[in-house]
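Engineer: Model the following, please.
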Amino acid sequence: MKLPTPKTMIEVAKVAATGVLAGGFAILAINLLPQFVKIEHSITDLRTVAFSDRAPQTSLDVAIVGIDEKSLEGVPYLSPLDRGYLSDVVTEIAGAEPRVIVLDILFDRTTEPKKDEALEQTLRNLQVPVVLIRSGDPLDPAFQNRFLASTYRPIGGPLVSATVDDVVRHIPVSPDGTCSLSEAAKLVRDNPGLRTLPHCDRERPIRIDWLLEPPGQETFTYIRSSELTGPDVMPLQLARLRGKVVIIGGVFDLIDRHKTPLSVLHGDTAGVPGTQSSLSNGATSPGVLVHAQAMQQLFDGRVRHELGVIGEAILLLFCGLSGAILGSFSEMRKRRGIVLFVVTISLIVIDITLFKFARFVLPGDAAGFAVFLGFLFNSMRLNYRIGGLPSAGKTLGETIL
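Structural biologist: Below you'll find the predicted structure:
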């Protein structure tokens, strides 16, 4: 067996170094350049809208009761919610025998003492399991702690968006063992007698596996609170809540709204009666809808996999090396336009296939960028060796343009 010559081994090492350099640039871009990160997220969101699973029917597990401006007509103030009104709504819903009541409503400041105390007593004495939410930045921490403790109910954490574009894509990590609201709801659904603070020990966020609307139906049963109590009451609506996890929360134009991948999709049908997109205004979705998606995912046991920081770094280094290897062949460099086009299409197909069938989210554009840089850097290196700086510059311009 003939061993490779030192010259060949040096050339291989140079190709590898060039590929690693390209992969390193891609890693820096995906972690340090906000505009590149936004592009990566935008492409991922488009893939989510186009290729996520479509719900087969309206959820049999989760329902939403929205408190909107119309529901609060005649109530003296909008925020914080009138706790006497909220007590009435919760009591009516409890009579429908839901599986769990989840309140996506903050209790981070006092209102009218008698109404505050009445709601505390209602929540404490209900026979139906209840989950409350804790604000991470309460206006009155002492009141929030006292109110939540007095109900003897499990508590979950709020939605948090840590991305540069403020789009919610994950169930957040568990700071200090605090479960997210959706995780707390699942624990209570599985253990109805749970009255203590649930503990979660999760260091990585969970990517939300968004469900698209079933054709002509709602993803989740949605009922206005005014249809359950008050002059517009519709008794038959209560029957739609039986046996479900019912999330109660505000559905206002400017309060507790979040950007999500699906808000892009809902822009075309916002406000259409009878569809879940009626909750979205084309740019944001109410928090209750995001919680509903997260809870349904946990109830179904669905997972949308991600590589993590180390996995992404390995992938990008591999892609950078692959691009450098392609750039080592003179025939590939001569046909670089066709080569890069084929590589791009191949990466798109692989990306969509893994997303759709293996439930994997890959940084597809970052991978393509790493391949491009590897091809470009090694092509420039080789052409510089042949024709000096002018040849390397020509390669750079022709490849980019």
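
Engineer: Going by C-alpha atoms from here, please, whenever you check contacts or count neighbours.
Structural biologist: Fine.

Engineer: Surely L298 touches L187?
Structural biologist: No. Using C-alpha atoms under 8 Å, L298 is not in contact with L187, being 10.0 Å away.

Engineer: Helices along the chain, start to end?
Structural biologist: Per DSSP state H, the chain carries helices over the ranges 6-32, 34-51, 83-94, 113-125, 141-151, 181-190, 235-239, 262-266, 287-300, 308-326, 330-334, 336-357, 364-400.

Engineer: out of those helices, nearest to H170?
Structural biologist: Closest to H170 of the helices of the chain, according to C-alpha to C-alpha: helix 287-300, at 8.5 Å.

Engineer: Just the buried positions in that closest one, please.
Structural biologist: Using 16 or more other C-alpha atoms under 10 Å as the test for burial, helix 287-300 gives 287-299.

Engineer: Over to stretch 390-401?
Structural biologist: Quick answer for stretch 390-401 (16+ other C-alpha under 10 Å): S391, A392, T395, T399.

Engineer: Same question for stretch 25-42.
Structural biologist: Judged by neighbour count using 16+ other C-alpha under 10 Å, the buried positions of stretch 25-42 are F25, A26, I27, A29, I30, F36, V37, K38, E40, H41.

Engineer: try stretch 126-142
Structural biologist: Of all the residues in stretch 126-142, those buried under the rule 16+ other C-alpha under 10 Å are V128, P129, V130, V131, L132, I133, R134, S135, P141.

Engineer: Identify, from those residues, the entry nearest to E183.
Structural biologist: Distances from E183 to these, taken by C-alpha to C-alpha, are shortest for V131, at 10.3 Å.

Engineer: Can you give me every residue that contacts that closest one?
Structural biologist: V100, I101, V102, L103, R153, P154, I155, G156, L181, A184, A185, V188 (C-alpha atoms under 8 Å, 6 or more residues apart in numbering).

Engineer: Proceed likewise with the subsequent sequence, for comparison:
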Amino acid sequence: MNTKPTSAAASGSLFPLFRLMVGAACLAGLIGLLFVPQFLPWVLRFEHTTADWRTALLSDRLAGPHPRISVVSISPATLRDYANSPIDRGLLARTIKAIDDAGAEAIGLDVYFLKATDPAKDQALVDALKGAKAKVVLGAWDERGQMEPFQKQFQKQFVDKIGRPVGYLNLRHQRDDVVRYRASPHPGSDYPLSFARRLAESVGRDAQDSERPIAWLLPPDNGSFAYHTVQAQDIVPGEHSTTPESAARASAPLKGKIVLIGGDFPERDKHRTPLSSWTSESMAGVLIHANMLADLLEPKRSIAELPPSVARNLVGVIAVVSCLIGWLMWQSSIVQYIGYTAATVVLVAVDAFVYKEFRLLLPITLILAAWFLGVTGGRAARFFFHWFLGKDRIAA
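Structural biologist: Down below sits the predicted model:
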């Protein structure tokens, strides 16, 4: 006689506590995912980390340096014979003149002016900026900057004296101190437009300030920089024994370009960006502004995100579909591959395709989490349902 219990009896013999707990945990997780901004803000950190890797690997990469933007860098080597801060304004004046003489289309000065220095040098910089033939845009900290009242007052008076357009230089750091998005204008600010927008408009581009993601440029495959970069001391005759001939050669590529001037110091104005997830290096503020400017010059490269309500609905649909798959394929071993391994590959591939082709950031971490929780929860619920039916048959 066969004494082995039937499957129905076996299924009804023990209460499936583990399955019930798994199903309840998955359901709670799915509910949380649908309200991430309100209930699980820490999940967004994982979302940002995933998005950073995607950005670092899949952002645009030109064949060479950007054709319209150059950077003149002021580094510790540049200031060998000067005080480290504030940057010598006589040197800045000569740098402005060298760039203007090279035939630059526009000059953007990513430097703050927070206090007076040598009166003659201050005036020399004012004269150089006012007299430049190129379009000039100044940078300033807006009211969000941590400044003393006298610094705010001096900055306003100094840039007003120059009489050139001024844009705010403030960057938007998120909780993990990474710069991913543009900073929006500060309500009622003396500087209502961003530095990058001012530069774009100076060369005839219509531009808007928004909090959308920054479209980054990766360095070309040939090993050069994403933006042609030259040291200030190499274009100013007399600096570091630079001859007029060598200065002319170094500044020749600046002709017709939008030239940004800014510092490149190891411990100053350096910021982590999504590209840091790959390079582990921080980026100078002037290069972040160069990326924002390049984005405004080429609107087709702009990156967008789904509105929160649309993203939540998408995650909800993914959760429902995955729950159904887990429910219907609860006993099949193939669900291990379709529900997990293959699904991960497909979802990541779709995310990469949408990013590259449609310039759209999907909430991929939330999508993957919803899929895994849905499949697992659907299977657990079906196991419990099967046990419950078996228990009823035995009782009957």
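
Engineer: Just give the TM-score of the two.
Structural biologist: The TM-score (TM-score structural alignment, normalised by the length of the second structure) is 0.80; 349 aligned residues with a C-alpha RMSD of 2.7 Å.

Engineer: just to revisit the earlier point, winner for burial among the helices of the first structure?
Structural biologist: Stretch with highest mean neighbour count among the helices of the first structure: helix 181-190 (a mean of 23; mean count of other C-alpha atoms under 10 Å).

Engineer: By how much does that one deviate from the second structure on average?
Structural biologist: Once the two models are superposed, helix 181-190 of the first structure sits on average 0.9 Å from its counterpart in the second structure (mean C-alpha distance after the TM-score superposition for the first structure).

Engineer: In the second structure, which residues correspond to that helix?
Structural biologist: Mapping helix 181-190 of the first structure onto the second structure (TM-score structural alignment) gives residues 195-204.

Engineer: Quick one: map L78 of the first structure onto the second structure.
Structural biologist: L78 of the first structure maps onto N84 in the second structure, by TM-score structural alignment.

Engineer: Neighbours of that match, how many?
Structural biologist: Number of residues near N84 of the second structure (other C-alpha atoms under 10 Å) recorded here: 13.

Engineer: Quick check, it in contact with P76.
Structural biologist: Yes. The criterion here is C-alpha under 8 Å, and N84 of the second structure meets it with P76 at 7.3 Å.

Engineer: What's the local residue count around the residue mapped onto A232 of the second structure from the first structure?
Structural biologist: Aligning on TM-score structural alignment places A232 of the second structure opposite S225 in the first structure. Residues near S225 of the first structure, counting by other C-alpha under 10 Å, number 28.

Engineer: How about the contacts made by S225 of the first structure?
Structural biologist: With contacts defined as C-alpha under 8 Å, 6+ apart, S225 of the first structure is in contact with V65, G66, I67, D68, S71, V89.

Engineer: out of those, which is most surrounded?
Structural biologist: Highest neighbour count within the contacts of S225 of the first structure, by other C-alpha under 10 Å: V65, with 26 neighbours.

Engineer: Let me see the contact set for that residue.
Structural biologist: Shown in contact with V65 of the first structure (C-alpha under 8 Å, 6+ apart): Y222, I223, R224, S225, V246, I247, I248, G249.

Engineer: Could you rerun that using 10 Å?
Structural biologist: 89-90, 93, 102-103, 221-228, 241, 246-251, 288 (C-alpha atoms under 10 Å, 6 or more residues apart in numbering).

Engineer: what about S346 of the first structure, distance to T353 of the first structure?
Structural biologist: Look at S346 of the first structure and T353 of the first structure: by C-alpha to C-alpha, to the nearest Å, they are 11 Å apart.

Engineer: what's the answer for R224 of the first structure, then?
Structural biologist: On the measure of C-alpha to C-alpha, R224 of the first structure and T353 of the first structure end up 39 Å apart.

Engineer: need the contact list for the most centrally placed residue in the second structure.
Structural biologist: The residue lying closest to the centre of the second structure (C-alpha atoms, centre = their mean) is R180, at 2.3 Å. R180 of the second structure sits next to 48, 51-52, 55, 171-174, 211-216, 272-275, 288 when contact means C-alpha under 10 Å, 6+ apart.

Engineer: which residue in the first structure lines up with it?
Structural biologist: In the first structure, R180 of the second structure lands on R169 (TM-score structural alignment).

Engineer: mind listing the strands for the stretch 151-300 of the first structure?
Structural biologist: Assignment of strands within the stretch 151-300 of the first structure using DSSP state E, counting those that start in this stretch yields the ranges 155-156, 170-171, 206-207, 221-224, 245-250, 257-258, 285-286.
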